[in-house]
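Q: What follows is a predicted structure for the sequence shown.
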Amino acid sequence: MSDRLAETIARIGAPDDDAGREAQDLLDAKTKPRRSLGRLEELACRIAAIRGHARPDFEPAIVVVAADHGIAAEGVSAYPQEVTAQMVANFVAGGAAINVLARRAGARLVVVDAGVATPIAEGPVRALRLGAGTVSFASGPAMSRDQAVAGIVAGIELADELAADGVDLLGIGEMGIGNTTSASALAAVLLGVDAASVCGRGTGLDDDGLARKVETIRRALALQAPDTADPLGVLAAVGGFEIAVLAGLVLGAAANRLPVLLDGFITGAAALVAVRLAPAAAGSLIAAHRSPEPGHAPILAELGLDPLLDLGLRLGEGSGAALALPIVAASLAVLGEMATFESAGVSDAGR
C-alpha cells in the first residue's frame, strides 16, 4: 500500500451525526408535518452529516471513467471492444445519455481515460492511463498490484482536485466493454458467492453468452484463487483500470467529506473495494438507483444502502447518478429555502 493511499484512508472519518441532527431540527421547524417529506428529509440529513454542517451547498460533478478489459476477448460481451473508445468520443462530442442527463441536472461532467485500448487524442478527456486495457483475467491477473494502487491513487488525487475546486457532491460512472464481467468477478470474491448469483446479461448477452460469462469467471477464480481478505489483490486479479480509479474516487471523496452518488453495478463493485480498504468510507455513499444486474442488489445490501430510484437502468455512464441529482437538489432546497412555522406565521400545533 502506498503512502498516499494509507494517508487518505487515515483521513476518512465518520459522518458528523450532530450536523445531521441539526439538519433534522431545521426540517422539523419547516411548514409541514414532522418528517412528512420522508426520504427526502433523510437524504438532506445524510448529506449534512457527510459534509459536516447543517446547511450544505450543492455543486455537483459527475466523473465518468473509461477503460478497456482484456476479458472482452473471451466473448463475454455483446459489443466489440472498440465501442469503449467510440463512446468516449461520444462523451466528448456531448451526444451520450450522460451528457444530456448531466446538462439537465446542472452537473459538471469530467471524462477520464484510465486505459482505453485506443488513446483518446482530442477533446477534454483527463488522461489517467494505467495501460491500454487490462490483461484477460481468464489466464492470469488483470493488472499488477502496482497498477491497482496507481489507479486508486489517481482517483484519490482527482477527488482532491475536485474538492479544492468547489465540488460539494461527486457522482461516479463508467464505460468499458467487458466491465460487468470484472464487476461480477469482484462481487463473487468479495461477497463470497458463486459467480452465477452475481452475473447478468450486461449489454445484452443471450443465454449462451451468459453461460459463457459465468464459466469464464468460475475458471478464472479457480485458477487465481484471490484472497477475499486482500481487496487490492482481488482488484489486481479480476478488476479493471476504471474500477481502480473509481475506488480511489470513493476514498478521496470520503476523505474530503464529499457525498458519493453511486451509479450502478460497476460503481457499486468499485465502492465495495474501497470500503474493504477503508470501512469508514461507507458513511459517504449514497446509492442513486438499483440496477437489474443480479450482482447489484447484494452489493447494495453489503454496503447498507437503500437506492433512491429503481427504474430498470442498466446503461452505466453515471446515468443513474445524473437522474438522482434533482432529488438531491430538491432535498437540500427544502432544507435551505423552505419557510419555518415561525417565519411564515403558521401555527405549528399538531405537528
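A: Looks like it came in fine.
Q: okay, CA-based contacts and neighbour counts for the rest of this
A: Noted.
Q: burial of residue 194, as a residue count?
A: Counted with other CA atoms under 10 Å, the neighbours of residue 194 add up to 16.
Q: and it, how far is that from residue 244?
A: Counting by CA to CA, to the nearest Å, the gap from residue 194 to residue 244 is 23 Å.
Q: What segments of the chain are strands?
A: With DSSP state E as the criterion, the chain has strands at 60-67, 108-115, 125-127, 169-175, 260-262, 285-287.
Q: Among those, show me which one is buried the most.
A: Highest mean neighbour count of those: strand 260-262, a mean of 31 (counted as mean count of other CA atoms under 10 Å).
Q: what's the offset of it from the middle of its chain?
A: Averaging C-alpha coordinates over strand 260-262 and over its chain gives two centres that are 5 Å apart (CA atoms, centre = their mean, to the nearest Å).
Q: nearest residue to residue 58 other than its sequence neighbours?
A: Counting by CA to CA, 6 or more residues apart in numbering, residue 58 lies nearest to residue 168, which is 5.7 Å off, once chain neighbours are set aside.
Q: Pull out the buried positions in stretch 143-154.
A: By 16 or more other CA atoms under 10 Å, the buried positions in stretch 143-154 come out as 143, 144, 145, 147, 148, 149, 150, 151, 152, 153, 154.
Q: wait, stretch 11-30
A: Of the residues in stretch 11-30, 12-17, 19-24, 26-30 count as buried by neighbour count, 16+ other CA under 10 Å.
Q: take the one below as the second:
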Amino acid sequence: MTAPFASLAEFSAVLKAMPAADAEAVQAAVARNGQLTKPPGALGRLEDVAIWVAGWQGTDRPHCERPQVIVFAGNHGVVAQGVSAFPAEVTVQMVGNFSAGGAAINQLSKAFGAAMSVHALDLDRPTADFTVAPAMTEAEVVAALATGWAAVDPEADMLVVGEMGIGNTTPAAALAAALFGGAGADWVGRGTGVDDAGLARKAGAVDAGLALHGPLLGDALQVMRCLGGRELAAMAGAIARARSLRIAVILDGFICTASAAVLEKAVAGSLDHCIAGHVSAEGAHGKLLAALGKEPLLSLGLRLGEGSGAALAIGVVKGALACHSGMMTFAEAGVSGA
C-alpha cells in the first residue's frame, strides 16, 4: 500500500495517531490466565507475554500462526571512515544469500513457520558519510520509511524486522548516542569484529557526526535522517506500520533496537507493541534496552543481526500463546482449583 505520509512531519502525525492496546482484551486474558490449570504465576514471563499479545490482538486467546520476518539491506557512506572489518560489497553478497535461502535467518524463519522476505534499498547508492553531511535527504529517509511500511503483511500476527548493512553498527551507535546522550565510545562495539583501532575509528566517527549535526538532533526523526541509514529507517517504518495494524513486534539486536528507539523518542509509547527478543553480545544493546524499559526474552550471546535473535524468540512467544490459549481452565478440566 501507499504510505500515508510524504514528509517527516506527516510521519510524526501518523505516529501520534496510532491505536493503543485493547484494555478489555487484556482484562479478559488476565482473567483467563487466572483460571488455567496451573499454580498462579507458574509459567513466569510466559504469562505476561501472552497477556501482552492479547491486548494487541484484541482477544483473550491470542495466537501466532502467521509470523512475518522482513530483512532490510542498505549501504553506508560512513564505511569510508574505516569502521567495518568487511567491505560494502558483502551487503550485496549477503542479500543474494538471503534470496537463495542460505542464511541463518532463513533457517530460523523456516523453523518457526515465519514467512520471510528481503528488501534491498539502493545498495549501489550508499548513504552519505554522516561525518561530513547528513546521511539522507528528507526525501530519501521518507522513501525508506515508506518501504518498511509497505513491506508489512496486514494478515501477519507477529512481526520481526532485521537488517543487513556493512558498517551499520556505527549509525546505530550514533542514533543511540544522539537519542540518549553520551559519546561515541559509550555506544560503539566491535560489530563484525573490528580491532582496537577500528573501535576507536567508530567512536570518532560517531562523535564527528554528533558534532556536525548537533543543532538538529533534538528531533528524533532528524536524528534518523542525519545519522541513520536506509535499512534502519525501513525497520522503523515497518515497526510503525505494525502498530497501525495492531501487530505485535519482536525486536532484534542493537541495530534494530536503535532504529525502533527513534520512534519512541519521536512519540512516547510508540514501542508499546514491541517486546525485546534477546539481548545481543554487542556491548551497548543491554544499555539501550534498559533505556527503553525493555527486558529481553533471551540472552544467548548472539550478534549476527538479520533478525536472527528475534526470530528465535518467536518460539518463546509461540510457547506462551499455546499455553495461554490452549490450556484448559480448572472448570473445563474438572480439576479442583485453589
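A: Sure, I can see it. Computed from a predicted structure; not experimentally measured.
Q: corresponding residue for the residue nearest to residue 58 of structure 1 in structure 2?
A: Using TM-score structural alignment to pair residues, one finds that residue 168 of structure 1 aligns to residue 157 in structure 2.
Q: in the stretch 1-150 of structure 1, which spans are helices?
A: For the stretch 1-150 of structure 1, applying DSSP state H, counting those that start in this stretch gives helices covering 3-11, 17-28, 39-51, 83-93, 97-105, 145-164.
Q: Quick one: closest of those to residue 178 of structure 1.
A: Minimum separation from residue 178 of structure 1 across the helices of the stretch 1-150 of structure 1 (CA to CA) falls at helix 83-93, 9.5 Å.
Q: Now do the buried residues in stretch 36-47 of structure 2.
A: The neighbour-count check on stretch 36-47 of structure 2 (16+ other CA under 10 Å) flags 36, 37, 38, 46, 47 as buried.
Q: Residue 50 of structure 2 pairs with which position in structure 1?
A: With the correspondence set by TM-score structural alignment, residue 50 of structure 2 lines up against residue 44 in structure 1.
Q: Spit out the contact partners of its match.
A: Taking CA atoms under 8 Å, 6 or more residues apart in numbering as the contact definition, residue 44 of structure 1 lies against 23, 328, 331, 332, 335.
Q: Which residue is the nearest non-sequential neighbour of the fourth one?
A: Meaning residue 332 of structure 1. Leaving aside its sequence neighbours, residue 332 of structure 1 sits nearest to residue 44 (CA to CA, 6+ apart; 5.5 Å).
Q: do the same with the last one
A: In space, residue 335 of structure 1 comes closest to residue 27 once its chain neighbours are excluded; the distance is 6.0 Å by CA to CA, 6+ apart.
Q: That neighbour corresponds to which position in structure 2?
A: Taking TM-score structural alignment, residue 27 of structure 1 has residue 33 as its aligned residue in structure 2.
Q: wait, doesn't that match sit right on residue 47?
A: Yes: Residue 33 of structure 2 is within contact range of residue 47, at 7.2 Å (criterion: CA atoms under 8 Å).
Q: any common contacting residues for these two?
A: For the pair residue 33 of structure 2 and residue 47, residues contacting each of them under the criterion CA under 8 Å, 6+ apart are residue 324.
Q: How many residues are close by residue 224 of structure 1?
A: Using other CA under 10 Å, residue 224 of structure 1 has 16 other residues around it.
Q: For the corresponding residue of structure 2 for residue 318 of structure 1, list the residues it contacts.
A: Aligning on TM-score structural alignment places residue 318 of structure 1 opposite residue 307 in structure 2. In this structure, residue 307 of structure 2 makes contact with 69, 70, 71, 105, 160, 161, 162, 163, 251, 252, 253, judged by CA under 8 Å, 6+ apart.
Q: In contact with residue 185 of structure 2, which residues?
A: Taking CA under 8 Å, 6+ apart as the test, what residue 185 of structure 2 contacts is 200, 203, 204.
Q: which residue in structure 1 lines up with the second one?
A: For residue 203 of structure 2, the aligned position in structure 1 is occupied by residue 214, per TM-score structural alignment.
Q: Next one: the counterpart of residue 191 of structure 2 in structure 1 relative to residue 153 of structure 1, how far apart?
A: Correspondence of residue 191 of structure 2 to structure 1, assessed by TM-score structural alignment: residue 202. Separation of residue 202 of structure 1 from residue 153 of structure 1 (CA to CA) stands at 28 Å.
Q: Then residue 77 of structure 1?
A: In this structure, residue 77 of structure 1 lies at 29 Å from residue 153 of structure 1, with CA to CA as the measure.
Q: Then residue 274 of structure 1?
A: Relative to residue 153 of structure 1, residue 274 of structure 1 is positioned 12 Å away (CA to CA).
Q: Give me the common contacts of those two.
A: residue 248.
Q: got the contact list for the aligned residue in structure 1 for residue 295 of structure 2?
A: Residue 295 of structure 2 maps onto residue 306 of structure 1 when the alignment is built from TM-score structural alignment. Each residue near residue 306 of structure 1 by CA under 8 Å, 6+ apart is listed here: 287, 300.
Q: Equivalent analysis for the one 3 residues further on, please.
A: Under the criterion of CA under 8 Å, 6+ apart, the contact list for residue 309 of structure 1 reads 288, 289, 290, 324.
Q: so of those residues, which ones are in helices?
A: For these, membership in helices holds for residue 324, with DSSP state H as the criterion.
Q: what's the closest of the contacts of residue 309 of structure 1 to residue 7 of structure 1?
A: For the contacts of residue 309 of structure 1, the nearest to residue 7 of structure 1 is residue 288 (28.4 Å; CA to CA).
Q: since we're on that closest one, how many residues are nearby?
A: Applying the criterion other CA under 10 Å, we find 28 residues in the vicinity of residue 288 of structure 1.
Q: Make sure it is actually in contact with residue 328.
A: No: checked against CA under 8 Å, the pair residue 288 of structure 1 and residue 328 is beyond contact range at 9.6 Å.
Q: Assess the claim that residue 73 of structure 2 and residue 163 are in contact.
A: Yes: taking CA under 8 Å as the contact criterion, residue 73 of structure 2 and residue 163 are neighbours in contact, 5.6 Å apart.
Q: shared neighbours of the two, anything?
A: Counting by CA under 8 Å, 6+ apart, the shared contacts of residue 73 of structure 2 and residue 163 are residue 231.
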